[in-house]
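1. predicted model, plus sequence, below.
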Amino acid sequence: MSSAEPSVTALGQRFPGAARGLAALRARRLDERFPLLVDSAGAVLLLALSIGSHQRVHPQQWELLLQAALVLPLALRRRRPVQVFAAVAATAFVQWSISWWLHIAVGPADLAVLVALYTVAARRSFRWTVAAFAVTELGVLLAVYRWPPVLSERPQYETAMRVVFLLSGLVTAAVVLGRNVRARQAKLAALHQRARELERQRDQQSALAVAGERSRIAREMHDIVTHNLSVMVALADGAVYANQHAPEKATAAMRQSAETGRQALTDMRRFLGVLRDDEPDALRHPQPGLGQLAALAAQVRAAGLACELRLAGEHGHVSPGAQLTVYRLVQESLTNTLKHAAPGARAVVAVDCSPAAVRVEVRDDGRPLRRAAADPLGAGHGLAGMRDRAAAYGGELTAGPLPGGGWRVAATLDLDLPAPAEEAPS
């Protein structure tokens, strides 16, 4: 089984019409795969049938040449429909002219005119079809003008009318059949094209979904690992400094560092569990939200950064995805303050919840000694991820230095927008 067959099967479940069109195109007949060979064999068979049904046992050589000239061009009828019809019609006119004096009877070879007309109707535009139909009807009139004296003993007018109706019906049937086949082929080609476009769109959507999921995973892992490692590094540095002067503080700092590491492992296990349907921890450990901001502020304070949390408004109506976004924005902002602000900095986190929006602001008063060099505005992965999170809820994140010193990060999330699929909790 080829790799494309499962996609076609999935496509057929969503678009039955396109699947039927593909099935019809796959089930091509032999004459569609080898048109020249099949048409040549058909022309030879029709020529043999015409010669075998000849009235005379030994027909004249010019009669055989005339029948061959009528039938053999049909071998190229699909490649050159108009040219083949012109050649067959001209030969039929020559036959009619000769039969005026020699009284040559009509044979199976004359069916080549109808076959050529059908091919023009099936493979050329409506203008060419009308022109071929007019030429064939003219041939019908010429044939009727020639045949009545030998076809019947009834009055010539009645015989002519019957023959006109009969031959015109055959000509019309050839044209209608050809146009129907042309319409069916056009419909199948359109279905085939639509199926290819749908498959291409599905592949593009899958690629975009994969890229979005990779970006989300990278963003979450960056927030979890960077924040917790920054806190652990700060605690470890404080423990080394206080080890000789205040061993009890060093012990407390190391215990806090271990607790932060365990929290990091729990966060990673929780996040990876959300990605797996068979992970029960994903249900027991929900994603962090506004309720965990106090614990986050306490963790940062333990690492040596004075942090004040101001939470205003009710947040029960805020979706889990929006709460997670606010939590990550605050977490990343405090992590940047820990990494880049000078010692003694102080941070203030303000979250204001209203029925239609959530406003979050994180500012510090520390001197940005290394911030501009390490993570300029828009250059670091942290700020880029924060912008992506805010944009998912229709917000625009602003980050930059304050006039009096320090750094400010602010964003507003629109709660009226539908929750992004990537932020929705599992």
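-> Done, it's in. Numbering: from 1, shown residues only.
2. drop to CA atoms for contacts and neighbour counts, all remaining ones
-> Fine.
3. how far out from the middle of the chain is stretch 163-173?
-> 49 Å (CA atoms, centre = their mean, to the nearest Å).
4. what does the helix or strand that contains residue 127 rub up against?
-> Secondary structure assignment for residue 127, by DSSP states H and E: helix 126-146. Applying CA atoms under 8 Å, 6 or more residues apart in numbering, the contact partners of helix 126-146 are 82, 85, 89, 93, 96, 100, 113, 117, 120-121, 160, 163-164, 167-168, 171-172, 175.
5. let's see that with 7 Å instead.
-> Residues from elsewhere that reach helix 126-146 (CA atoms under 7 Å, 6 or more residues apart in numbering): 100, 117, 120-121, 160, 163-164, 167-168.
6. list the buried residues in that helix.
-> For helix 126-146, a neighbour-count test (16 or more other CA atoms under 10 Å) marks 128-129, 132-133, 136-137, 139-140, 143-144, 146 as buried.
7. got JSON lines for those, with distance to residue 14 too?
-> Shown next, in JSON lines, are these (distance: CA to CA, whole Å):
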{"residue": "128", "distance to residue 14": "39"}
{"residue": "129", "distance to residue 14": "38"}
{"residue": "132", "distance to residue 14": "43"}
{"residue": "133", "distance to residue 14": "42"}
{"residue": "136", "distance to residue 14": "46"}
{"residue": "137", "distance to residue 14": "48"}
{"residue": "139", "distance to residue 14": "51"}
{"residue": "140", "distance to residue 14": "51"}
{"residue": "143", "distance to residue 14": "55"}
{"residue": "144", "distance to residue 14": "56"}
{"residue": "146", "distance to residue 14": "60"}
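8. may I ask which two of these are separated the most?
-> Longest distance between any two of the buried residues of helix 126-146 is 27.1 Å, between 128 and 146; criterion CA to CA.
9. ranges for the helices of the stretch 301-426 of the chain?
-> 320-340, 371-374, 381-392 (DSSP state H, counting those that start in this stretch).
10. single out the most deeply packed of those helices.
-> Among the helices of the stretch 301-426 of the chain, ranked by average contacts under mean count of other CA atoms under 10 Å, first place goes to helix 320-340 (a mean of 23).
11. just how off-centre is the helix or strand encompassing residue 176 within its chain?
-> Assigned by DSSP H and E, residue 176 belongs to helix 156-242. Offset of helix 156-242 from its chain centre (CA atoms, centre = their mean): 3 Å.
12. adding another structure so you can compare the two:
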Amino acid sequence: MVVYVTLAVLMGWLSLEPPHVTPLWPMVALGVGGIAVLAGRHRYPRIAFAGAMVLPVLSLVGGSSAESLLAVVAVYSAGVRCNARTAWLSFTIAMACGAIGALAFTARGSLLPPILGLAPRMVPGGTSLDWVNLYSVIAMVLLIATLLGTNRGHRQRHIRELVDRAERLARERDQQAETARILERERIAREMHDVIAHSLTVMIAISDGAHAAADERPDEAKKAIARVAETGRRTLGEVRRLLGSVRVDQGAPTHAPQPDASQLTSLVTEFAAAGLPVRLVVTGAPSVDPALGLTVYRIVQESLTNVLRHARRVTSATVIVTWLTDAVTIVVRDLSSSVALSSNTGRGILGMRERVALYDGVIEAGPHEDGGWRVFARLQREDG
């Protein structure tokens, strides 16, 4: 804006130096129009561009020619703000207007101002060579302005794209971290439920048996209390391991590894000690995948815990684990005369469904047609 106003005043003053033929009011009107174009080029870019194309032509016809700077600013701004196609379209329009303006300027007879101390001379009509020379200068200036504008615009758009990409990657990283935290909390909650619910159920069952045998069979009661203490210590160790996995300030945990399918015999023995006779049948070659082994162990553990907690008058339970080449099936069935599951079974069944879903499996849990409760699960394996 300041550069244009300074140039317009200087060119207007030089055009008014005697002898002159250029009136004052057209230069004032063109100057006001040029200021309006520059002031509104950001808010009204299309209108400003149209004004920047028309005013230079009018200025070359009957003004000081200072408004030619508006066309240079217009093509430069188009290169900065718009894409390459729009920028070169603006350049083409400016070249057409420049051709008209150069033709009008060379056709009119005007007094050239004495710029840089040069003596004024008359241009009576002009020739084709004058038009070619003037248009060549206009074309060169417009081309340079367009190239500078497109180069700067491309650089700015590239920087904005890099910034947007960095922000998008940062958001995706934060979302992935939050998702990982949620999944980890779900995993820990599932593990805590399996460990604590199973252990408390076993401890309660053993304690009830010890209380019933305390008067008549004190030795058996003492053994039962010892098993309660052993179960409690083992549960405390597993809880510490689970909590230690989320403690980042005390180094890696040193507790025992998570159970797998090879410990099903110990699990069945523990339930038998709690008063639930369990028959275990395992066929096939077990998987070497520790995660799959843990899933099988937790499904059997949760199913037997539900039997011990909810079933009434249980005579026995059967666990059948069949390892196939591409899958593993689990069947847990109790032979109780009746089953009374609570209306709110907590996270037990939901936890089993979530574990099975990780292996594209299916699970069914419900009363069996011959009585009792039956849990059937099938999980896909990839190491077979």
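-> Happy to help now that I have it. From a predicted model like this one, the values you see are computed outputs, not experimental measurements.
13. with both chains overlaid, what TM-score comes out?
-> The TM-score (TM-score structural alignment, normalised by the length of the second structure) is 0.83; 366 aligned residues with a CA RMSD of 3.2 Å.
14. after the helix holding residue 176 of the first structure comes which helix or strand?
-> Heading C-terminal from helix 156-242 of the first structure (DSSP H and E), you reach helix 247-275.
15. to which residue of the second structure is residue 11 of the first structure aligned?
-> Per TM-score structural alignment, there is no equivalent position to residue 11 of the first structure in the second structure.
16. same thing with residue 90 of the first structure?
-> Aligned partner of residue 90 of the first structure by TM-score structural alignment: residue 54.
17. could you look up the SS state of that match?
-> helix (DSSP: H, G, I helix; E, B strand; the rest coil).
18. give me the neighbour count for it.
-> The tally of other residues near residue 54 of the second structure (other CA atoms under 10 Å) stands at 19.
19. with the one 3 residues further on instead?
-> As a burial measure, residue 57 of the second structure scores 24 neighbours (other CA under 10 Å).
20. what sits up against the host helix or strand of it?
-> In this assignment (DSSP H and E), residue 57 of the second structure forms part of helix 45-62. When contacts are defined by CA under 7 Å, 6+ apart, helix 45-62 of the second structure is touched by residues 22, 30, 37, 40-41, 65, 67-68, 70-71, 74, 94, 97, 100-101, 104-105.
21. let me know the angle separating the helix or strand just after that helix from helix 128-213.
-> Once helix 45-62 of the second structure ends, the next helix or strand along the chain (criterion: DSSP H and E) is helix 68-81. Counting by axes from the mean of the first three to the mean of the last three CA atoms, to 10 degrees, helix 68-81 of the second structure lies at 30 degrees to helix 128-213.
22. could I get the buried residue list for helix 68-81 of the second structure?
-> Those would be 68-81, for helix 68-81 of the second structure by 16+ other CA under 10 Å.
23. do the same with stretch 407-420 of the first structure
-> Applying a neighbour-count criterion of 16+ other CA under 10 Å, one finds 407-415, 419 buried in stretch 407-420 of the first structure.
24. check stretch 249-258 of the second structure too.
-> Buried residues in stretch 249-258 of the second structure, counted by 16+ other CA under 10 Å: residue 253.
25. span of that stretch from start to end?
-> 22 Å (CA to CA, to the nearest Å).
26. so what does residue 341 of the first structure match up with in the second structure?
-> Mapped onto the second structure by TM-score structural alignment, residue 341 of the first structure lines up with residue 311.
27. is it true that that match touches residue 339?
-> Yes. Between residue 311 of the second structure and residue 339 there is a contact under CA atoms under 7 Å: 4.6 Å.
28. show me how far stretch 138-151 of the first structure is from its chain's centre.
-> From the chain centre to the centre of stretch 138-151 of the first structure is a distance of 60 Å (CA atoms, centre = their mean).
29. same check, this time on stretch 332-340 of the first structure
-> Put simply, stretch 332-340 of the first structure sits 41 Å off its chain's centre (CA atoms, centre = their mean).
30. with the second structure overlaid, how far apart is that stretch on average?
-> Superposed on the second structure, stretch 332-340 of the first structure shows a mean distance to its aligned partners of 0.5 Å (mean CA distance after the TM-score superposition for the first structure).
31. residues making contact with that stretch?
-> 223, 227, 230, 305, 362, 368-371, 382, 409.
32. please apply the same query to stretch 188-203 of the second structure.
-> Contact partners of stretch 188-203 of the second structure, identified using CA under 7 Å, 6+ apart, comprise 228, 231, 235, 239, 242, 271, 274, 298, 301-302, 305, 309, 351.
33. from the residues you listed, pick the one nearest residue 180 of the second structure.
-> Using CA to CA, residue 242 is the member of the contacts of stretch 188-203 of the second structure that lies nearest residue 180 of the second structure, at 16.3 Å.
34. who's in contact with that closest one?
-> Residue 242 of the second structure sits in contact with residue 188, where contact means CA under 7 Å, 6+ apart.
35. any idea how far it is from residue 300 of the second structure?
-> Distance of residue 242 of the second structure to residue 300 of the second structure, computed by CA to CA: 20 Å.
36. spatially central, which residue of the first structure would that be?
-> residue 201 (0.6 Å; CA atoms, centre = their mean).
37. so what corresponds to that one in the second structure?
-> Aligned partner of residue 201 of the first structure by TM-score structural alignment: residue 172.
38. and if you look at residue 270 of the first structure?
-> With TM-score structural alignment as the criterion, residue 270 of the first structure matches residue 241.
39. quick one: that match from residue 220 of the second structure, how far?
-> In terms of CA to CA, residue 241 of the second structure sits 32 Å off from residue 220 of the second structure.
40. neighbours of residue 38 of the second structure, how many?
-> Using other CA under 10 Å, the number of residues around residue 38 of the second structure comes to 19.
41. I should have written residue 25 of the second structure there, sorry.
-> 10.
42. so which strand or helix has it?
-> helix 24-39.
43. who touches that helix?
-> 1, 8, 12, 48, 51-52, 55, 59, 63-64, 67.
44. what's around residue 369 of the first structure, how many residues?
-> If you count neighbours by other CA under 10 Å, residue 369 of the first structure ends up with 11.
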